[in-house]
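**Q** The sequence and its predicted three-dimensional model are supplied below.
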Amino acid sequence: MFKEKRNKGFISALVIALIFLALAGLMGFLGSKHKNPTKEFASDSYSGVEVRMPVYDIYPEVVGEVEGGSVLYLVQYSKDGDGNMQ
């Protein structure tokens, strides 16, 4: 008389899990693409060249030290629409 659907709950949970997994993958990809400040300085083309950019924030604590006695700070900067530093 009625046809029994045994796997209906399992299949719907599987579909929902796959949708969330796809969304998480998309968010991870977009997050890594848009938040990569080391990309600007990955090549050695900036070595020895003065680079100017507007600095919006500096983390007040020292992040690390370099052998020559210099210290490292975290700095927030901005890029224009063309991907060039302002």
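**A** In hand now; what should we look at? Residues are numbered from 1 along each chain as shown.
**Q** rest of the way, CA atoms for contacts and neighbours
**A** OK.
**Q** count of residues packed around residue 24?
**A** When neighbours are counted by other C-alpha atoms under 10 Å, residue 24 registers 12.
**Q** Name the helix or strand for it, please.
**A** Remark: residue 24 resides in helix 8-34, with elements defined by DSSP states H and E.
**Q** Presented hereafter is structure B, for comparison with structure A:
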Amino acid sequence: MENNDYYEPTIKTSRVDEITKEQALKLLDTITKDRNNLKNEKQQLISFLKSEIATKNEILDKKQKYDNNYYIICGERSECHRILDFVNKGGKDE
């Protein structure tokens, strides 16, 4: 008998497990729910960052430029802007 060890891995990797229509629909439903959850979380993050930026702007309006906290808050606000830009670009750097 001929030795078919050479072809066996190819045969094994080319096989596709069959799933039922119910399993496929359940998987699709899970993927859709996960995608919607991610969209909601992204929107929550955007809202949080916008709120933080607005809060920092209000604080900066009341502070004097020579106050050490003024520069710390400016840095925090800049960082919030940077993260917000990153999220709005879909998580891609330029």
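**A** Yep, it's here. Since we're looking at a predicted model, the values are computed, not measured.
**Q** TM-score of the superposition?
**A** Remark: TM-score between the superposed chains equals 0.42 [TM-score structural alignment, normalised by the length of the first structure]; 51 aligned residues with a C-alpha RMSD of 3.3 Å.
**Q** Check which element follows the helix holding residue 24 of the first structure along the chain.
**A** Next element after helix 8-34 of the first structure (DSSP H and E): strand 55-58.
**Q** I'd like to know which elements the next helix or strand after that following strand is packed against.
**A** Remark: after strand 55-58 of the first structure, the chain's next helix or strand is strand 64-65, criterion DSSP H and E. Packed against strand 64-65 of the first structure by the contact rule (3 or more C-alpha pairs under 8 Å, 6 or more residues apart in numbering; DSSP states H and E) you find strand 71-72.
**Q** Regarding the second structure, what is its longest helix?
**A** The longest helix of the second structure (DSSP state H) is helix 21-62.
**Q** Off-centre distance for it?
**A** Remark: helix 21-62 of the second structure is offset 8 Å from the chain centroid, using C-alpha atoms, centre = their mean, to the nearest Å.
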